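**Student:** here is my input; please provide its structure:
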Amino acid sequence: MLGQKSLLFLSYILKNEYKLICEYPSDVQLVGHCVIKLVDNNNKYSNQITLLSFGGARNTKRHTLMMKYESVWSNISNKLKKSNNCNQWIPFTNNDNHPIIIGTDKNNYCGARAVIGGSNNHLFVFNLNLFKFIQHDTLSDTIQYHGFILKSKNEQEQEKNSQNYEMLLFGKEVLLSIEYDEYNNTFQVQQPIRCIRSFNRCAYACVSDTILFFGGWNIGQNSGRNIGWNSGRNGRWNS
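**Tutor:** Next up, the predicted model:
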C-alpha cells in the first residue's frame, strides 16, 4: 500500500495494523507508477520476494527500482535486513552495475500496467536478462490506469506445448484479449468486447478465476463500487 509522501506500507488484516516498509528515494516523483512481483526460480530464500517499480510521465523523472522484500512482521531484525539490502528501493542495474531505466523520454508511463509471463517469466515484453525490449506494438487508442492480467495457467493448459500467452486488458468500457506468440515474437489483438461498466483508475486483484475491481475515479468523484468478473466458465459480470 502506497501512502502519501512516497511511503510504502504493509497492512496486516487480521491484526488491523500497518507497518512502514520504506520510503522511495527523495528524487523519485510518483505519478501513476507500476509495482509488480518478479518470478525468480533460483531464489534460495522462500521468505523473500523481488519487486520491480517503474514509471513516470513525460514531464517527470522516470524511475526503475528493485526491492528484495522480506516480511516486516518476521522476527529478523531490521538491521540484518538492511545489511542484506532488503526492504529498500535500489536502482535496477545490469550485469555491469549500470542503472537501467525501462522506457525512453518519449514514453508516458503514467498509469502503466505490466504482467509477468512467458517461458522465462519476463516482464512482457521486456527481457529482464538482456535488459531491453524485445517487441513493441501500438493500440489504436490511448489508455491509462487500466486493468491488465495474464490468463491463468489453468485456463491455458490446453496450450502447454505452445508459446502463446493470452492477456486481458480492461479499460474505459471495453475488454481486449491480446495474444503474444513468444516463438514468432508477435501480438494479435482480438475484437474488443464491450463491458457493462466503465473502468477508470481501478485497483484490481485476481482470485482463482475471478477478477475483483476496487474503487475507481468517475468525473472527479471517487467511485467506490466493487466489480468482479468471472473470467473462467461463464464470463459474467457481477457488482
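**Student:** hey, let's count contacts and neighbours off CA atoms from now on
**Tutor:** Will do.
**Student:** S11 and I90, how far apart?
**Tutor:** The gap separating S11 from I90 is 22 Å, by C-alpha to C-alpha, to the nearest Å.
**Student:** more crowded one of the two?
**Tutor:** Between S11 and I90, counted using other C-alpha atoms under 10 Å, the more crowded position is I90 (18 against 12).
**Student:** give the contact list for that one.
**Tutor:** By C-alpha atoms under 8 Å, 6 or more residues apart in numbering, the residues touching I90 are L65, M66, M67.
**Student:** what number of residues lie near the second one?
**Tutor:** Pointing back at M66 there. So M66, with other C-alpha under 10 Å, has 21 neighbours.
**Student:** what does the last one give?
**Tutor:** Look at M67: counted by other C-alpha under 10 Å, it has 20 neighbours.
**Student:** the helix or strand where it lies - contacts with which helices or strands?
**Tutor:** Using DSSP states H and E, M67 maps to strand 63-70. Packing contacts for strand 63-70, counted by 3 or more C-alpha pairs under 8 Å, 6 or more residues apart in numbering; DSSP states H and E, involve strand 48-55, strand 90-91.
**Student:** mind putting those strands into JSON lines with distance to F213?
**Tutor:** Formatted as JSON lines, those follow (distance: least, C-alpha to C-alpha, whole Å):
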{"stretch": "strand 48-55", "distance to F213": "21"}
{"stretch": "strand 90-91", "distance to F213": "30"}
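**Student:** for F148, which of these is the nearest?
**Tutor:** Nearest to F148 among the helices and strands packed on strand 63-70 is strand 48-55; the distance by C-alpha to C-alpha comes to 15.5 Å.
**Student:** give me the buried positions along the closest one.
**Tutor:** Residues of strand 48-55 classed as buried: I49, T50, L51, L52, S53, F54, G55 (neighbour count, 16 or more other C-alpha atoms under 10 Å).
**Student:** which one of the residues you listed sits closest to Y165?
**Tutor:** The nearest member of the buried residues of strand 48-55 to Y165, counting by C-alpha to C-alpha, is L52 at 21.4 Å.
**Student:** another one to check against the first:
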Amino acid sequence: MSKIILTITQPEDQSFPNWRKGIVFNGKVEMPPELENTALYYRWYSSSFSGLSSDGKKVLFYSMHKEALTNIETPYRHTLGFGSHIITLAASDQPGESKKDLKKIKHGGVTGGAQGEHPCIIHILKAKIISPKEGSILPRSGFTLRAEAPVAWLNEHYRCLCYRWRLVPVGEPIDRPSFDSNKMAFAFFEEGQPRTVSYRFDPKLLKDAIGGYQLILIVTADRVSDADEESDTKSHEDRKMVILEMA
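**Tutor:** As a prediction, this is how the structure comes out:
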C-alpha cells in the first residue's frame, strides 16, 4: 500500500470551535507519484458521532457524512454536540465504509485521533441549566443545581470541561452575599434523559441570602483562565432568575 499523507488544517487540536455556526473541517493530501490518477474518498469522524436509524437503534454510517467527500480541500461544515470530540480524517480508494468496502482498500491514509504525531481533539462548550427553572423559588434548606452534560462526560483521557456556578443578587438590598463555586468541574454526575451533571448547593455559605438572585452557569475548560471566560468560544453561559427564601 502506497503511503498517502493527510493533514487536518481545520479545526486545530485542543481548540474551541464556535458550535453556533457549525464547525468547519478542512484538510490537505499529499499523494505519491504512482497514485496521481487514483481517485480518493475522504471521511471525517468524531468519537461522539455516528449516523443512526430513525429509532436510534442501528448505526447506518460512522462518519459525519453519509456519502464520502471527493475533495478534501473543500471546507466541510458540520454541527457536533456538546462535549470533547476526537477528530479523525481518513482517505481510501473505496467510496463506502462497510466491512466489504474496507476489505477492498488498496490505498489509504489516516490522521488525527487522540494519540500519535498529529492528534486532533476539540471541545464544544455549551451551558444549559436543566433545573431550577426560570423564576423558581428555592428553599434555603438546600437545593440541587442541574445542567446538561456531554455524551462522553466520563472519558477522562481527553475531556476538559469545567462547570462554574454563580449566584448574584438582583435588586435591593445590594449588599447581599453572592456565591461562586470556583470551577468545581466534576462535583457530581447522574445518568438521565437528558444526561445531567449536578451540584448540591450548601445554604450555609449564604446566611443572609434572601430574595431575587441570578443563577449563572459558566461552562469552560479546566485550563482556561478567568480572563478567557470572556471569550465567545472558550466559554459559554446560561442564566436563570431565582428567588431564595427561608425554609
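**Student:** what's the TM-score once they're superposed?
**Tutor:** Once the chains are laid over each other, their TM-score by TM-score structural alignment, normalised by the length of structure 1 reads 0.25; 106 aligned residues with a C-alpha RMSD of 6.3 Å.
**Student:** out of the helices and strands packed on strand 63-70 of structure 1, nearest to T186 of structure 1?
**Tutor:** Closest approach to T186 of structure 1 among those is made by strand 48-55 (24.0 Å; C-alpha to C-alpha).
**Student:** which strands and helices lie in contact with that closest one?
**Tutor:** strand 34-38, strand 63-70.
**Student:** the shortest one vs strand 63-70, what angle?
**Tutor:** On the basis of axes from the mean of the first three to the mean of the last three C-alpha atoms, to 10 degrees, strand 34-38 of structure 1 is oriented at 50 degrees to strand 63-70.
**Student:** one step back: between all of the buried residues of strand 48-55 of structure 1, which two are separated the most?
**Tutor:** I49 and G55, at 20.2 Å, using C-alpha to C-alpha across the buried residues of strand 48-55 of structure 1.
**Student:** number of nearby residues for V168 of structure 2?
**Tutor:** Neighbour number of V168 of structure 2 under other C-alpha under 10 Å is 18.
**Student:** element containing it, please.
**Tutor:** Element membership for V168 of structure 2 (DSSP H and E) is strand 161-169.
**Student:** next SSE downstream of that strand?
**Tutor:** Counting by DSSP H and E, the element after strand 161-169 of structure 2 in chain order, helix or strand, is strand 179-180.
**Student:** packing partners of the next helix or strand after that next one?
**Tutor:** Going down the chain from strand 179-180 of structure 2, the next helix or strand is strand 189-190, by DSSP H and E. When contacts are defined as 3+ C-alpha pairs under 8 Å, 6+ apart, strand 189-190 of structure 2 sits against strand 196-201.
**Student:** angle of the strand it packs on against strand 161-169?
**Tutor:** When the same axes, to 10 degrees is applied, the directions of strand 196-201 of structure 2 and strand 161-169 differ by 40 degrees.
**Student:** next, the angle from the helix or strand just after strand 196-201 of structure 2 to strand 161-169.
**Tutor:** Next helix or strand after strand 196-201 of structure 2 toward the C-terminus (DSSP H and E): strand 211-221. Relative orientation of strand 211-221 of structure 2 and strand 161-169, computed by the same axes, to 10 degrees: 160 degrees.
**Student:** show me what strand 211-221 of structure 2 is packed up against.
**Tutor:** With contacts taken as 3+ C-alpha pairs under 8 Å, 6+ apart, strand 211-221 of structure 2 sits against strand 161-169, strand 236-245.
**Student:** if you compare the ones you listed, which one is most tucked away?
**Tutor:** With neighbours taken as mean count of other C-alpha atoms under 10 Å, those reach their highest mean count in strand 161-169, at a mean of 21.
**Student:** any idea how far the closest residue in space to A203 of structure 1 that isn't next to it in sequence is from G147 of structure 1?
**Tutor:** If you skip the residues right next to it in sequence, A203 of structure 1 has F214 as its closest partner in space, 5.1 Å away by C-alpha to C-alpha, 6 or more residues apart in numbering. F214 of structure 1 sits at a distance of 11 Å from G147 of structure 1 (criterion: C-alpha to C-alpha).
**Student:** the two: which is more packed in?
**Tutor:** In terms of neighbours (other C-alpha under 10 Å), G147 is the more surrounded of F214 of structure 1 and G147; the figures are 24 against 16.
**Student:** right, and F170 of structure 1 touches R197 too?
**Tutor:** No - assessed by C-alpha atoms under 8 Å, F170 of structure 1 is found out of contact with R197, at 10.0 Å.
**Student:** compare these two (neighbour count), which wins?
**Tutor:** F170 (23 against 13).
**Student:** just the element for that one, please.
**Tutor:** strand 164-181.
**Student:** which neighbouring elements make contact with that strand?
**Tutor:** Contact here means 3+ C-alpha pairs under 8 Å, 6+ apart; on that basis strand 164-181 of structure 1 packs against strand 147-150, strand 186-189, strand 193-199.
**Student:** quick one, which of the helices and strands packed on strand 211-221 of structure 2 is nearest to I130 of structure 2?
**Tutor:** Closest among those, using C-alpha to C-alpha: strand 236-245, at 10.1 Å.
**Student:** for that closest one, packing partners?
**Tutor:** strand 129-131, strand 136-139, strand 211-221.
**Student:** export these to JSON lines and tack on mean neighbour count and distance to G112 of structure 2?
**Tutor:** As requested, those are exported to JSON lines (neighbours: other C-alpha atoms under 10 Å; distance: least, C-alpha to C-alpha, whole Å):
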{"stretch": "strand 129-131", "mean neighbour count": "19", "distance to G112 of structure 2": "33"}
{"stretch": "strand 136-139", "mean neighbour count": "15", "distance to G112 of structure 2": "45"}
{"stretch": "strand 211-221", "mean neighbour count": "22", "distance to G112 of structure 2": "21"}
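**Student:** still on that earlier bit, now render the helices and strands packed on strand 211-221 of structure 2 as TSV, adding distance to K100 of structure 2.
**Tutor:** Below are those laid out as TSV (distance: least, C-alpha to C-alpha, whole Å):
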stretch	distance to K100 of structure 2
strand 161-169	38
strand 236-245	43
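**Student:** now I21 of structure 1: how far from Y69 of structure 1?
**Tutor:** In terms of C-alpha to C-alpha, I21 of structure 1 sits 9 Å off from Y69 of structure 1.
**Student:** so I130 of structure 2 touches E148, yeah?
**Tutor:** Yes - if you go by C-alpha under 8 Å, I130 of structure 2 and E148 touch, sitting 6.3 Å apart.
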